[in-house]
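Q: I'd like to go over a predicted model; first the sequence, then the structure.
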Amino acid sequence: MNTTDNLIPRPSHVAPGDGPAFLLSPGARIAAGHAAAQVAEQLAALLRTATGFALPLVEEHRPGDISLELVESFDGGREAYTLTVAEDEIRLTASTPAGLFNGVQTLRQLFPAAIEEAGAAENRDAGTWVIPAVEIADAPRFAYRGLMLDVARSFFTVEEVKEQIDVMTQFKFNALHLHLTDDQAWRIEIHEPAENPSGLPYAKLTEVGGQGAVEVPTAVPPRGNSGFYTQQDFRDIQAYAATKNVLVIPEIDLPGHVNAALAAIPQLNPDGLAKPMSTTSEVGWSTLSVELPATYEFVREVLSQLAAITDGPYLHIGGDEAHVTGHDDYVAMVQRFVRIGAETGKSVVGWNEFAAVELPEGSVIQYWHGDFEPTVRQAEQSGSRVMMSPAANTYLDQKYASDSPVGLEWVEGGPFTWSEYYNWDPAQGGLQDQQILGVEGPLWTETVRNNQQAQWLLYPRAVSLAEVAWSGQEVRNAGDFRRRLGALGERLAQQGVVFQEAPDVEWSAKPEYPFPDPIAGSESKYGTIEA
């Protein structure tokens, strides 16, 4: 079976060609105009590493080249592309660099898996790099295809976030939601404003809250990582993400999940006394105060500064699990927070609890758990779009099995493997595709301490979500996807990506890296143990 049969996500249209295959030769070039140069250079860098070929960038193509071409309009929207492979050329066409980027990810999978191996040129002959003739026309089902990384419970450095982006984008994910604040920590720098009526010590948010982290006895190590992003760090992440067609969505969780803020800024507490920092993984026990003017002064300043450094159109204000906030207080506060967020010029995003308030035009409801009816009602009446993250189909922190060394198991119906994340349709409960912004898989990090642990929980389940979000329901098939997952194993292993070896998948290779076990120094079915 050739590589055209193994593509993930499944393209809209794949037609194997009758002619001879394309052979990438040492003299091949990559032809691209100025507007396509960045994507062309990314493709060249990938291919040079594995092949050792020079692959210079040129503007005019000749036989044997790979051509990237931008056109004025294109069926399927800004992320659509066509890819044609023939004996004498590879031609990739789109209307935007985003479309070209998506096409490059497909082209990457058409090459033999050895293309992922750094230094492969040393032990490969020049006839290795063969791609079958094929015609592909492709476009995404949903505009938003995201992952969420909870950097509040355990911090991920700028470089670690970039590594996550590098892996996720090969499956055409185009959004990264960063959960920046919670009870355990505050991860984004907020400058002292020129006007500060209540004298709120904003620098304390990272001075105190940046040192926080969750602590779970079964995690390795038990305590999460501390740290925070300066505003320049956040800009750096966004700039890198933009080169990979990824939008960054920041979240400040309100009015619950706020203990780190209450510990840093005494004036946010009715008694004027700072709360102690907490490392507990329990949820729903903290709240802002509806009656304090400082609450709204604080929220306005934080959201305004965050909006000012956010390139994308979305600002996430949380809204979930405010269990100790009275219903009337919740509605009153969140109604004001939504307006404050909208005044920044961003589209306000919130977890589905915030569907209880009147939402402004352009708002997005992220459905994760509980009653679905308010979300559907808002979509129908206010025009709010829905981001689908139902916990039983998208929560990537859930355990694969009861004895998984990391992960949680609170979601009903678990434990969860790749299939629960594949066998569902986001258009449910009366929602139509046009009301759905897209799909997001959240990774909460109560038990996650590094990128390897994160990858093990993410993959292969995030690959399932990638196909759910990209491929039309009519082209998806679970049995065929299982086979394609197995073939993907070799590519992930070549990249050094840790993944969980689902026992019902015939994997082409196993991950090379060991997986940390709760009992450091022992052996387990998850591999050699490293703390």
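A: Sure thing, it's come through. Only a predicted model underlies this, so the values are computations on that prediction, with no experimental measurement involved.
Q: contacts and neighbour counts: CA atoms only from here.
A: Noted.
Q: would you map the helices across this structure?
A: 37-51, 97-110, 158-168, 204-209, 231-243, 259-264, 293-308, 327-343, 373-381, 391-394, 418-422, 451-458, 461-470, 478-495 (DSSP state H).
Q: got CSV for those, with mean neighbour count and distance to Arg124 too?
A: Shown next, in CSV, are the helices of the chain (neighbours: other C-alpha atoms under 10 Å; distance: least, C-alpha to C-alpha, whole Å):
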stretch, mean neighbour count, distance to Arg124
helix 37-51, 19, 8
helix 97-110, 23, 17
helix 158-168, 16, 24
helix 204-209, 22, 50
helix 231-243, 17, 30
helix 259-264, 27, 54
helix 293-308, 18, 49
helix 327-343, 19, 55
helix 373-381, 17, 54
helix 391-394, 23, 39
helix 418-422, 22, 34
helix 451-458, 22, 29
helix 461-470, 27, 29
helix 478-495, 19, 15
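Q: let's bring in a second model and compare:
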Amino acid sequence: MPFPIDVALTGDAPFALSGATVTGDPDAAGQLRALVRTRTGAELGAGDDIALTVDGSGAAESYRLDVSATGIRITGADAAGLFYGVQTLGQLIRREGDSWVVPAVRAVDAPRFAYRGVMLDVARHFHDVATVRAYIDRAACLKLNVLHLHLSDDQGWRLELRSRPELTATASATAVGGAAGGFYTQDDYRQIVAYAASRHMTVVPEFDMPGHTHAVGLAYPEIAAAPVVEVITEGSIPVAGEPYTGIGVGFSSLRIGDEATDAFVRDVFTELADLTPGPWLHFGGDESLGTDPEDFARFVAQASAVIAGLGKTPVAWHEAGAASGLAPGTVGQFWGFVSPTDAAARHARAFAERGGRLILSPADAIYLDMKPTADSALGLTWANGPTSLARAYGWEPTEVVDGVGEEAILGVEAPLWTETVATLDDIDALAFPRIAAAAEIAWSPATGAERSWESFRGRVGGLGPLWTNLDIHFPALEEVPWTT
């Protein structure tokens, strides 16, 4: 999981893990030792039963796996490919009587999309470094390679910036429902970025603007417009200058056209670019429901130009596609439905028409914060009701936005907004097992004998013991025939 491009049983006897040894790339060997220890309790010694190498051939992130009774060979095109081959090997380990074995298989594998992401919203509820690291581990084991961190919203600002110290001094202490807030120091953020890189994941940070900026107004009221409360359809009413702990959206905006606002945008993205080695910076651009459309278009064009001028690729939610002046190459992130409205499709398509590409995140299929079942204690239902695992799996990226083919799709991302998510257990309860659907859609070929709901649900069920060993507290959805 996700299913490889080409994999087959060879008919040979399985490889016995008892007393097995590993040699080769030290990082990959360490990952494999930890995975085998967690799954089986066994320790791999030093030796050449299992050989892990990088040979530089093949597509980026690809690998080849060969298991026989006498040994295992994993060869990666690069370090990421070798890491993913190790994850596949870990999924193949099974119990046979009193022994742990790996079935004899050959696999050749490579990803469909270069960008395979998850998003964690740390603004509605703050999640500490340990929780973020745990989520990175969970995503990476499914060959996902991007962590999008939603670092600011109406409820709080979550990253220390030395150019704008009031953001964390006065705008980080609260969260939804009055929960404690928090923020990452710059050292915390560097730790997250480095840990993600060790799992071959790139961090994409987001400061959302011009909307979703009520918290900015607590720190710098001179650049915040008054709340437009009539757009709120759910949640409490905000008051200018007071922390917001509700879940309403669309009411806030920066003052567009002011020199002080322009200076703020330059300051925060300049510092964020210095802290972030990855190529993408996300500037939001969604749900500015009370903002004048011309002001909105001017703002997102300017923000994208600032980011491009810093040598980064701007990313924005699809509403920003309404602006004709976006920096060339700006990436759009589509969060409409699998069958989108005309406006959402038009705005998303505009990114591709202007030389950018799209990240697909259809809310009614891949938003992990939607309830998985009607009786789930966590989650929301605004995206066409509860999202079952079957619905999470049953969509195709090239069929969402008319006129946007595979060449214009950068990848797929599964966001997890945190209105109802306060702990790692909450993350597990909503992300799993639907995160596996996102991973397979992002990695595996669109068609094939095993790219079916029946195959997928069976393979998800087979991962139950591994996920349990990895301390992932997933719900045992009735859609899945779980292996116990």
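A: Good, I have the coordinates. None of these values were measured; they are calculated from a predicted model.
Q: and Leu149 of the first structure? What does it align with in the second structure?
A: Structural alignment (TM-score structural alignment) places Leu149 of the first structure against Leu120 in the second structure.
Q: now its match: how far from His148 of the second structure?
A: Separation of Leu120 of the second structure from His148 of the second structure (C-alpha to C-alpha, to the nearest Å): 6 Å.
Q: would CSV of the helices of the first structure with distance to Val130 of the first structure be doable?
A: Shown next, in CSV, are the helices of the first structure (distance: least, C-alpha to C-alpha, whole Å):
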stretch, distance to Val130 of the first structure
helix 37-51, 12
helix 97-110, 9
helix 158-168, 24
helix 204-209, 52
helix 231-243, 27
helix 259-264, 54
helix 293-308, 47
helix 327-343, 51
helix 373-381, 48
helix 391-394, 36
helix 418-422, 31
helix 451-458, 30
helix 461-470, 25
helix 478-495, 16
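Q: what about those helices, which gets the closest to Asp183 of the first structure?
A: helix 259-264 (4.2 Å; C-alpha to C-alpha).
Q: let me see the contact set for Asn269 of the first structure.
A: Asn269 of the first structure makes contacts with 262, 275, 288-289, as judged by C-alpha atoms under 8 Å, 6 or more residues apart in numbering.
Q: pick out the most distant pair among those residues.
A: Across these, the longest distance by C-alpha to C-alpha is 13.4 Å; it joins Lys275 and Ser289.
Q: considering the contacts of Asn269 of the first structure, which are maintained in the second structure?
A: Retained in the second structure (both residues aligned by TM-score structural alignment, their matches' C-alpha atoms under 8 Å) from those: 262, 288-289.
Q: pick the one among those closest to Val448 of the first structure.
A: Leu262 (24.8 Å).
Q: is it true that that closest one touches Ala274?
A: Yes. Between Leu262 of the first structure and Ala274 there is a contact under C-alpha atoms under 8 Å: 5.9 Å.
Q: so what does Ile30 of the first structure match up with in the second structure?
A: In the second structure, the residue paired with Ile30 of the first structure according to TM-score structural alignment is Val22.
Q: need the contact list for that match.
A: Contacts of Val22 of the second structure by C-alpha under 8 Å, 6+ apart are 29, 44-52.
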